[in-house]
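take this sequence and fold it.
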Amino acid sequence: MYFDAHFHLVPAVEQCGLEKLLEFYRSENHAITCAHSVDEFEKQDSFIRDNNLEGVILQSFGIHPQLPLVSNAEYLEGLLKEKRIKLIGETGLDFFNEELKCKKTEQMEAFHICLELGLKYNVPLVIHNRKALDLMFTEIKSISKLPLVLFHSFAFSTREALNILKRNVNGVFSFSKQILNGNKKSISCLEELPMDRLFMETDAPFQTLKGEEFTLISDIKRVYEEGARIKKMSLEAFMEETGDNSKKLFFCF
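As a prediction, the model looks like this:
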């Protein structure tokens, strides 16, 4: 079983095609999909229900730091009340460039909203963080009270990952094509973190390698193969452990 810890269903269908997605997820594979607008979530939700993929693809909705629409807070809470989502996210902070840094106030407000709702409804958070881990640490006490935190496409060092865990955060870290691109920090994290804290993802159809127009849903296979190689495990053993972990952590909520 391949478990993709993070992808975006609606744009993935648009780029990769309906039939390819259905074929992949009707073959005992599982995933978490994130949406960030009302329209996107409603399309995502309808697709999953219409194709009987409940329990196969878990749904998340969040206020993304690159598009911090705090006006979606009421809609997000409505989804939580109705138990239409299993996770909140992705949310977090992104100071990758000057344009994003200018949205610091909006990003912080959006992140606080998602964090508070995660605590209120006791659901996991999917965190996106670029160039802002130090600022996120100011909220670490609250983050540590969440039932689970998935640090999607973790872009920091093993030391920083371990520091998060030492603060009593029930955190897990997912990695995508950056490990195929020789990213030293990501590869080091995979090598040094225990298996029960690791997951693989595609972020499909985004996070492409040089020369690619988009990321395929099936690219999760390449990520798993490289993850197994880095951990010096057989692909079968690597898949079995991550699959077991996904069932224990995500499919129990």
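
from here on, just use CA atoms for contacts and neighbour counts.
OK.

what's downstream of the longest strand belonging to the chain, the next helix or strand?
Longest among the strand segments of the chain by residue count, using DSSP state E, is strand 87-94. Once strand 87-94 ends, the next helix or strand along the chain (criterion: DSSP states H and E) is helix 98-101.

how distant is that following helix from the center of its chain?
22 Å (Cα atoms, centre = their mean, to the nearest Å).

flag every buried residue along that helix.
100-101 (16 or more other Cα atoms under 10 Å).

the stretch 101-250 of the chain: strands as residue ranges?
Secondary structure of the stretch 101-250 of the chain by DSSP state E, counting those that start in this stretch: the strands cover 125-130, 149-151, 171-175, 198-200.

elements contacting the last one?
Read that as strand 198-200. Where contact means 3 or more Cα pairs under 8 Å, 6 or more residues apart in numbering; DSSP states H and E, strand 198-200 is packed against strand 3-7, strand 171-175, helix 220-230.

in CSV, list those along with mean neighbour count and distance to residue 71.
Compiled in CSV, those are given as follows (neighbours: other Cα atoms under 10 Å; distance: least, Cα to Cα, whole Å):
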stretch, mean neighbour count, distance to residue 71
strand 3-7, 28, 23
strand 171-175, 24, 28
helix 220-230, 19, 33
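
looking at the ones you listed, which is nearest to residue 123?
strand 171-175 (13.0 Å; Cα to Cα).

what does stretch 158-170 rub up against?
140-141, 143-149, 171, 185, 188-189, 192-193 (Cα atoms under 8 Å, 6 or more residues apart in numbering).

wait, stretch 133-150
With Cα under 8 Å, 6+ apart, stretch 133-150 has contacts from 92-93, 115, 118-119, 122-127, 167-174, 249.

and for stretch 65-83?
37-38, 61-63, 85, 91-94, 100, 106-107, 109-111, 113-114, 117, 121, 128.

also stretch 234-241?
1-2, 195-196, 224-225, 227-229.

mark which of the contacts of stretch 65-83 are buried, thanks.
The neighbour count (16+ other Cα under 10 Å) marks 37, 61-63, 85, 91-94, 100, 106-107, 109-111, 113-114, 117, 128 as buried among the contacts of stretch 65-83.

and this one, so I can compare the two:
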Amino acid sequence: MIDTHVHLNADQYEEDVEEVIARAREAGVQEMVVVGFDTKTIHKAMQLANDYDFIYASVGWHPVDAKDFDDEKLAWLEELAAHPKVVAIGETGLDYYWDTSTKEQQHEAFKKQIALAKKVKLPLIIHDRDAHDDVLRILQEENAAEAGGIMHCFQGDVEMAKACLDINFYISFGGPVTFKNAKLPKEVAKTIPNDRLLIETDAPYLAPHPYRGKRNEPAYVKLVLEQLAELREVSYEELRTQTTQNAKKLFSLS
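Below is the predicted model:
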């Protein structure tokens, strides 16, 4: 398995990150992509990627902090993108839930990171919270299909999923697809083509059932995979192989 989105760089793992990584490996997590989204978390993501052969980094700027994004930080992201362990740009996107950066600031930061991903030829990792229409519109208008990428922890409907697939994006599911009341993610998960499906934890957030509300960790990505296999009526082994191949293809991993 490959956890395509994990925050081992979060403060929640400060005391026991080595143990968390060991448990993930024991659970069958082959590789992990640690996502950096501000100065502190990017530095930690790069450190982890340098320390572990099987950990990779994604570097981007989160929409909630878009007000702090400037040309200097954009240039820094471009510099980091040349590192062999950096496999994506993001997470970037839009977040209309937290009122910490204006929509205009978020749109500008998002567009600049799409342009960067196309320039450095890396896929995007997209954060979308309460902003489905604008996220999709900007991806289409900025020709993000040229870079492709992941709709991280997808929460849209079937129609939006199809639109994202049409512009060269993979659909990734995390813990919420295991929640008992998650009718929409379960419905959408059944419709994604085999070759465009990915799994993630977004740990330490969004722990899957039966750990909902507790600290998530990458070992739990197995529970996401089990739920998807059940929903799609395929074997766990088949889906494990498929999602691993998908992640390797997207991130150009050998």
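
can I get the helices and strands packed on strand 198-200 of the first structure in TSV with distance to residue 49 of the first structure?
Output for these, formatted as TSV (distance: least, Cα to Cα, whole Å):
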stretch	distance to residue 49 of the first structure
strand 3-7	17
strand 171-175	26
helix 220-230	23
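
and the counterpart of residue 146 of the second structure in the first structure, how far from residue 219 of the first structure?
In the first structure, residue 146 of the second structure lines up with residue 146, judged by TM-score structural alignment. Distance, residue 146 of the first structure to residue 219 of the first structure, using Cα to Cα, to the nearest Å: 31 Å.

between those two, point out the one with more neighbours.
Neighbour totals were compared for residue 146 of the first structure and residue 219, and residue 146 leads with 21 against 17 (other Cα atoms under 10 Å).

tell me the contacts of residue 25 of the second structure?
By Cα under 8 Å, 6+ apart, residue 25 of the second structure lies in contact with residue 219.

also residue 92 of the second structure?
By Cα under 8 Å, 6+ apart, the contact list for residue 92 of the second structure reads 37, 60-63, 109-110, 113, 124-127.

which of the residues you listed still touch in the first structure?
With the contact criterion set to both residues aligned by TM-score structural alignment, their matches' Cα atoms under 8 Å, the contacts of residue 92 of the second structure that also touch in the first structure are 60-63, 109-110, 113, 124-127.

out of the strands of the stretch 101-250 of the first structure, nearest to residue 213 of the first structure?
strand 171-175 (19.7 Å).

tell me the residues of the second structure aligned with that closest one.
Mapped onto the second structure using TM-score structural alignment, strand 171-175 of the first structure spans residues 169-173.

what are the contacting residues of the matching stretch?
Under Cα under 8 Å, 6+ apart, the answer for stretch 169-173 of the second structure is 145, 148-154, 161, 164-165, 189, 192, 196-201, 224.

same thing with stretch 35-46 of the first structure?
Contacts for stretch 35-46 of the first structure (Cα under 8 Å, 6+ apart): 8-10, 59-64, 72, 75, 89-90.

check which residues of it are buried.
For stretch 35-46 of the first structure, burial by neighbour count (16+ other Cα under 10 Å) applies to 35-37, 40-41, 44-45.

chain center to it, what's the gap?
Distance, stretch centre to chain centre, for stretch 35-46 of the first structure: 16 Å (Cα atoms, centre = their mean).

can you select the buried ones among the contacts of stretch 35-46 of the first structure for me in PyMOL?
The following PyMOL line selects those of the contacts of stretch 35-46 of the first structure that are buried, judged by 16+ other Cα under 10 Å:
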select buried, resi 8+9+10+59+60+61+62+63+64+72+89+90
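
in helices, which of the contacts of stretch 35-46 of the first structure fall?
Mapping the contacts of stretch 35-46 of the first structure onto helices (DSSP state H) picks out 9-10, 75.

out of those, who's nearest residue 242 of the first structure?
So of these, ranked by how close each gets to residue 242 of the first structure (Cα to Cα), first place is residue 9, at 21.0 Å.

any idea how far the closest one lies from residue 65 of the first structure?
In terms of Cα to Cα, residue 9 of the first structure sits 19 Å off from residue 65 of the first structure.

circling back: the longest strand of the first structure vs the second structure - mean distance after superposition?
Its aligned residues in the second structure lie a mean 0.4 Å from strand 87-94 of the first structure after superposition (mean Cα distance after the TM-score superposition for the first structure).

so that strand versus strand 125-130, what angle?
Compare the direction of strand 87-94 of the first structure with that of strand 125-130 by axes from the mean of the first three to the mean of the last three Cα atoms, to 10 degrees and you get 20 degrees.

quick one: strand 87-94 of the first structure to chain centroid distance?
On Cα atoms, centre = their mean, the centre of strand 87-94 of the first structure falls 8 Å from that of its chain.

ok, now stretch 17-27 of the first structure?
20 Å.

could I get the buried residue list for that stretch?
For stretch 17-27 of the first structure, a neighbour-count test (16+ other Cα under 10 Å) marks 21, 25 as buried.

then stretch 172-190 of the first structure?
Per 16+ other Cα under 10 Å, stretch 172-190 of the first structure contains these buried residues: 172-180, 185-190.

please apply the same query to stretch 74-81 of the second structure.
Buried, per 16+ other Cα under 10 Å, within stretch 74-81 of the second structure: 74, 77-78, 80-81.

could those residues go into TSV alongside distance to residue 28 of the second structure?
Formatted as TSV, the buried residues of stretch 74-81 of the second structure follow (distance: Cα to Cα, whole Å):
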residue	distance to residue 28 of the second structure
74	35
77	31
78	32
80	29
81	28
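
quick check: residue 122 of the second structure touching residue 89?
Yes: counting by Cα atoms under 8 Å, residue 122 of the second structure does reach residue 89; the two are 6.5 Å apart.

who has more neighbours, those two?
More neighbours surround residue 89 than the other of residue 122 of the second structure and residue 89, with 32 against 25 (other Cα under 10 Å).

show me what contacts that one?
Counting by Cα under 8 Å, 6+ apart, residue 89 of the second structure touches 58-60, 81, 113, 116-117, 122-125.

please list which of those residues are preserved in the first structure.
Those retained in the first structure, by both residues aligned by TM-score structural alignment, their matches' Cα under 8 Å: 58-60, 113, 117, 122-125.

ok, now which ones touch the residue lying closest to residue 252 of the second structure once chain neighbours are set aside?
Nearest residue to residue 252 of the second structure in three dimensions, chain neighbours excluded: residue 87, at 7.6 Å (Cα to Cα, 6 or more residues apart in numbering). By Cα under 8 Å, 6+ apart, residue 87 of the second structure lies in contact with 56-58, 81, 122-123, 251-252.

okay then, goodbye and thanks.
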